[in-house]
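Colleague: Sequence and predicted structure, then a few things I'm wondering about:
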Amino acid sequence: MTALPSAAEISDILRRCRRDWLPAVFPAGRIVSGVFYIGSPHGEPGSSLPIPLNSERAETIRDFSGGFSGDDLDLYQEARGLSRTEAMAEAAQRYGGITVTFGQNRPRSQPKPPRIDRPANANAAVIPLSIDPATPVPALHRLGQPASVWEYYDAANRLVMRHCRFDETDSDGHPALDARGKRRKQFRPLIRTAAGMEWKWPTPVPLYHLPDLLANPSLPVLVVEGEKSADIGCDLIGERVVVTWAGGSAGIARADWSPLQGRDVTIWPDNDEAGAASARKVVAEAVKAGACSVRVVALPQGLPETWDLADPLPEGWTDEDLERLIAEALPAEGVGPAVAPAGYQPGALDFVWFGDIAVDLDTMELVEGVLTPGALSVVYGESNCGKTFFATDLALHIALGWRWRDRHVVQGAVIYVAAEGGKGVMNRIAAFRRHYDIASAPPFAVIRSSVNLLDPDRGHTEALIAAITHAAQHAGMPVALVVIDTLSRAMAGGNENASEDMGALVMNADRIRQETGAHLMFVHHSGKDTSRGARGHSLLRAATDTEIEVSREGAETPSVARITKQRDLETNGEFVFTLTSVELGRNPLGKPVTSCIVTPAEREAPSDGSGKRRGSNPPPAAQRYAEALLNAMIAHGETRDGKRGTTLQHWRDECVRLGLIPGGEDRDDQRRRSTNFNKNKSLLVEHSWVACDGDFAWSIRSG
């Protein structure tokens, strides 16, 4: 063990390991063009907190919704809810391989638990308990005591949240200023749960001044941005209830706007583009809540930028000027008692007004750069090119939540419709399970029968939707992917080249996607002229969001899966693979029964003369053995000849503890333990992740 490195050194370790720790700590985040996006330091989905993944120097990480500001260690500490020393020790051990000591009587930290690439339920409700108003607000590690505290009450007039503002200081203790010369500040919500006082948002967040709003049902409502503006607005403006929400622009979606139902609402925006954008979002929430009328104050020219009601009134202004602006507020676009024309059915054909259109930054890609949620894809190729193996491999990675080709994957349940017969698919799945030694049961199910997605009356569209819904309930998570293998069998005798039949198939596929939210993938065949793409009417390609062509030049050459169309992603990606045979057992005649698994065939980097492959990654199962080695090094590390490592026995014991190899003492368990451990150890050595010398092993992975 060694002394604890400095905070700057640990922050630098975390900066260089952002691709490892950010997805693990923030499972609801997403990666877009090399930037990791999350909605807050507490892990909420969103885009207000962007973090470059390949940063070469230290920089300040900021939550642009008005919250967090700090470095990698500050963010790690905030997200994990640890003290400064605890956060430093944990980060050093988990991502720097450094075991630290604080004195002889301090117990050693537990080994790092195995990482599971599985998105948590980021939308799980956080129900707050009431807070005793006499309870003091605790200090928040590096930020200290809050400069201001605003109290939020629920409909039962219980104190359920304190919204705290912390004023930042620089290294000398002086006020820290932003680029505009204003005091930098951070905001944190404090609630009480069964676990005690926690710095997190409740679900949903009540409006500020909610008891006043409910106690005065006949008064009009003025919505402002910020608690200071709301408090001052109550003094400046009479005969109205003044309310606001917590958390800036990102907090609008978290707030409960339902108390605005049936009320006359006026919105006073801050005097900048961000304020106008927030006002448009509040308009949409008020309309959705059923407000009787919604108006927006038109601010006059000449006001200082960002001016709001919390600022001093402009020279010469009086309270009457404020009242006049409110009285002259303009009706919000699209809101009002317009008379609907005959035949119009609200909700049947919804539209979004220009001013309400916002950039969608919150959608996670199902497979980074390859598949998007709820879309339609086609994987096609000639017979025996490996397209079904490719689709099965991709589907199993989604069900397991494993990274695929070093790309982020959002875990979800998978339904594989083996319309051409289930025996081959079952053996492929069994081969995958045996090769990767999977002991758990991922949310993956096979339908071993053909389906009719053509006929609207006698087809299986309704039945398949019901099956997907049932599978989601059984798995405890949404079905993310439905694979139909093959499109031809789903046509149920229809004509692939006829626009009517292909149109009916696409319409039913769209219905499945819309009603279940699942991504639907067809496995399909190439046409006679392979240069013209997938077989059938061009209507299919027009409706497809992602198209992947699988080809193989000869029986001895690798297969290549190439993305040939993307609707919402960059059309880029070529995945080379081979099929590795896996023996499953013996048939009644004593002959081996085999199937295949997909093995990535990456471009080889130049050899260093050792014969070891460099520049490629071992299979995901072997990578878990590498993580077990790091755990064993943390718990039982020693140094030999200047190399920090551990014994093979300690490594093997950690693999048993993590369930990677069996721990029993009978002969079969011992044989499997030895075989699996040695196989994966050899893979890690071959890919230059691990080195061994006799009974001693150490990690040599770079980057």
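Modeller: That came through, no problem.

Colleague: From now on I want contacts and neighbour counts done on CA atoms only, so please keep to that.
Modeller: Noted.

Colleague: Okay, buried residues for the host helix or strand of Arg624 please.
Modeller: When elements are assigned from DSSP states H and E, Arg624 belongs to helix 620-636. Across helix 620-636, burial judged by 16 or more other CA atoms under 10 Å covers 620, 622-635.

Colleague: Kindly report the same for stretch 577-594.
Modeller: So, applying 16+ other CA under 10 Å, buried residues of stretch 577-594: Phe577, Thr578, Leu579, Val582, Leu584, Thr594.

Colleague: swap in stretch 480-491?
Modeller: Neighbour-count burial for stretch 480-491 [16+ other CA under 10 Å]: Ala480, Leu481, Val482, Val483, Ile484, Asp485, Thr486, Leu487, Ser488, Arg489, Ala490, Met491.

Colleague: Against that first model, consider the following:
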Amino acid sequence: MHEPVTSFAVHMEAIAEELLGAPNVRLSSDGDRRYGKHGSLSIDVQTGRYYDHETKTGGGVLDLISRETGRDHKSAMQWMREHGYLEQRERQASKPQQLGKEVAHYSYTDENGELLFQVVRFEPKTFRQRRRPQPDDPPDKIKHGWVYAVRGITHVPYRLPELMEAIANGHTVFVVEGEKDADNCAKQGIVATTNPGGVGKWSDHLTSFFRDADVVIIQDNDPQAKNPDPPNGDGALRWHPDGRPVLPGQDHAQEVAKALSGTAAKVRVLDLARHWPHMPPKGDVSDWIKAGGTLNALHAFADAAPDWSRTPFRSRFGGMRWEEIAVLGHSSGYSWLIEDIVPLDEITLIFGDSGSGKSFGTFDMSMAVARGLTFIGRNTEPGLVVYVAAEAGKGFSKRKLAYVIQHELQYDAAVPFYLCTKRPDFFSSDDDVNALIAEIEAIAKTYPHRLVLIVIDTLSALAPGMNENASQDVSIVRKRLVALQQRFGSAVILVHHKPKGGSTPRGHGSLTADFETTIEFEVVADRRTSKGGSIHRATVRKQREGKSGIRWEFTLPIISVGRNIWGNEETSCAAVPYDASESHERSGYQATSNERLLMHALYEALAEYGVPPPFPLPASISKVVDFNYVRMRMREKVVDADENQEAADNRFRGAFKRAGDRLRDAGIIGIQKPYWWATGKPVAGMGG
């Protein structure tokens, strides 16, 4: 890759077709031509670069010609001339170029202040470089006393005399992205420089001027780059071959740091967005100064920035040297978000019936992480939590209020927890997953905490139109979940449903097979609290590190969180740990499984639809309920929506009558049509 990125880019598409034939139309897009059965060879027609994903090699136009013809670069140039490409390029270059209005110019001088060349800005926004004429310049190249070509002129850093003086005196110097930024810094007393040409144009020659310097590189806050919009491109977000998003300003800062490392005495990269949460997209140090930034503040930020170091090699396949495997004291293959339960850098699947408490339980786990608390006595890795409430985003405010009330927190307490209330679509295309990644990247910069957990609640809301029983559909969504997880290296929790009466997640078996960890949430069928409330249980069903079987129980007490606009009470729930040893369960009537189900249904109906006993029932009965509500609740527990409803109803009617008659005869329930109530007589395993 010896040629400038844009030198022959306009010819790349035509040359690729001449050398390789027609592209793979099915796998190609407007900006990306794909070749080969699997599209492994990619041609970026905008930048004029190719990349072979099989051999992990790439380059520009000359590199592609060399690869396909066996020629060296000089001979590849001759090939282009023979095929008419250089003649076409030279004709295009000879056309007079129309420049806009000159709005600024920036002089680059040598160490003595002698002018070498200028960078000129025109409107519409474009930049050109120019120098003073030399005796042997053809007259037709001189325009208004300048030659707009600087080939052969030594490139130097901008504001070189001030830069050299600051380095000689041991002062910190700053590298910014443009001349305007360097000048604005100088007005504040900040010694700053830049390179001619802008992003991606740092040359090795510039590095030599920074020997033994203390350098801070200020990166621009650029959003992810995109291909040109139609009709010149597909407008898609751009990614590096290793999966990282293309962020021009941030990438440029890293490239400059890499170039200066080993020459400068100290190199740091400063991300102003971490200190200025309101930094706008495409914001730079000039914007920061305009907003009130000062010399002292900038040096304080620089002092806090860590020394830059080269990114160590990272295996794409989790490779480790022998001496790195099972280091003493760190033998586990997992780093844990919640010790022995939820691993970091993996996807965990949480599943359960509707009403099993899986969403409330997941929220409780997430808050333990965000607040840095232990969870069921186990350590957590504290940090930022991003919770995507794809199914119940509008009602999440009540969950927060219930949690705040239960844990006696200040309503506006600062907690590293970020909520997304609109559902992304991970099934139809890559658009929403890319947009979600970009949003999480942006919001993570505003928190000082490391992002450790992303929660997606629930799978069905995340993938409208997906056939959960089709492995191909499941694989599409899982691939996008993996892309989200790998981008941030955090834990991802996916919440999913379970079929009524089932024991595994709803849908294709790969939902269980493809995830490292699965946790099932359920209502405990044979026990209630001493007050008749439901007990919820979570069990680690699968854990590849052998931790399966861990379980915990909790209740979901109803908490009043205020009143609505009509003055009626609003309620929600909060998870509260449940300890059976403290429940003082009593022995009593030995109920069958159907009788216990009916008692659960009765308790639920009383809680939701119960009314004071009407005359002539005794006032000593606390609440009664119409038996039709009990019947409805029990039917929900034993009849699956997918089975034959007529046969199911016939079976249910007999079971319901037998259980009701037996409980009435044993004095466990009272009946006076149409009302039923619980007498308080104890039932074994149900706490009375």
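Modeller: The structure has been received and is ready for your questions. Model, not experiment: these values are computed from the prediction.

Colleague: Could you get me the TM-score between them?
Modeller: For this chain pair, the superposition-based TM-score is 0.37 by TM-score structural alignment, normalised by the length of the second structure; 275 aligned residues with a CA RMSD of 3.5 Å.

Colleague: sorry, back to before: just checking, what packs against the helix holding Arg624 of the first structure?
Modeller: strand 643-647, helix 648-657, helix 667-686, strand 696-699 (3 or more CA pairs under 8 Å, 6 or more residues apart in numbering; DSSP states H and E).

Colleague: ok, which stretches of the stretch 151-300 of the first structure are helices?
Modeller: For the stretch 151-300 of the first structure, the helices defined by DSSP state H, counting those that start in this stretch cover 210-215, 227-236, 248-251, 273-289.

Colleague: For the longest one, name the packing helices and strands.
Modeller: Okay, so that is helix 273-289 of the first structure. Packing contacts for helix 273-289 of the first structure, counted by 3+ CA pairs under 8 Å, 6+ apart, involve strand 264-267, strand 293-296.

Colleague: Quick one: those strands as TSV, columns for mean neighbour count and distance to Val685 of the first structure too.
Modeller: Listed next are these as TSV, based on neighbours: other CA atoms under 10 Å; distance: least, CA to CA, whole Å:
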stretch	mean neighbour count	distance to Val685 of the first structure
strand 264-267	24	64
strand 293-296	24	66
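
Colleague: and of those, who's closest to Arg541 of the first structure?
Modeller: Nearest to Arg541 of the first structure among those is strand 293-296; the distance by CA to CA comes to 44.0 Å.

Colleague: ok, Met164 of the second structure to Phe174 of the second structure distance?
Modeller: Applying CA to CA, to the nearest Å, the value for Met164 of the second structure to Phe174 of the second structure is 12 Å.

Colleague: actually Tyr609 of the second structure, not the one I wrote
Modeller: Counting by CA to CA - Tyr609 of the second structure and Phe174 of the second structure are separated by 70 Å.

Colleague: of those two, who's got more company?
Modeller: More neighbours surround Phe174 than the other of Tyr609 of the second structure and Phe174, with 25 against 14 (other CA atoms under 10 Å).

Colleague: Check which helices and strands the helix or strand hosting that one sits against.
Modeller: Secondary structure from DSSP H and E places Phe174 of the second structure in strand 172-175. Applying 3+ CA pairs under 8 Å, 6+ apart, we find strand 172-175 of the second structure packed against helix 160-168, strand 192-193, strand 214-218.

Colleague: And the ones you listed: which comes nearest Leu384 of the second structure?
Modeller: strand 214-218 (25.2 Å).

Colleague: sorry, back to before: can you lay out the buried residues of stretch 480-491 of the first structure as JSON lines showing distance to Phe432 of the first structure?
Modeller: Below are these laid out as JSON lines (distance: CA to CA, whole Å):
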{"residue": "Ala480", "distance to Phe432 of the first structure": "20"}
{"residue": "Leu481", "distance to Phe432 of the first structure": "18"}
{"residue": "Val482", "distance to Phe432 of the first structure": "19"}
{"residue": "Val483", "distance to Phe432 of the first structure": "17"}
{"residue": "Ile484", "distance to Phe432 of the first structure": "19"}
{"residue": "Asp485", "distance to Phe432 of the first structure": "18"}
{"residue": "Thr486", "distance to Phe432 of the first structure": "21"}
{"residue": "Leu487", "distance to Phe432 of the first structure": "24"}
{"residue": "Ser488", "distance to Phe432 of the first structure": "26"}
{"residue": "Arg489", "distance to Phe432 of the first structure": "25"}
{"residue": "Ala490", "distance to Phe432 of the first structure": "26"}
{"residue": "Met491", "distance to Phe432 of the first structure": "29"}
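
Colleague: now Ser488 of the first structure, nearest residue through space, not along the chain?
Modeller: His524 (7.0 Å; CA to CA, 6 or more residues apart in numbering).

Colleague: buried stuff in the one helix or strand that neighbour maps to?
Modeller: Taking DSSP H and E as the definition, one finds His524 of the first structure inside strand 519-525. Residues His519, Leu520, Met521, Phe522, Val523, His524, His525 are the ones in strand 519-525 of the first structure that count as buried (16+ other CA under 10 Å).

Colleague: Of all pairs in those residues, which one is the farthest apart?
Modeller: Using CA to CA, the buried residues of strand 519-525 of the first structure span at most 19.6 Å, a distance reached by His519 and His525.

Colleague: how near is Leu453 of the second structure to Leu384 of the second structure?
Modeller: Plainly put, Leu453 of the second structure is 7 Å away from Leu384 of the second structure if you go by CA to CA.
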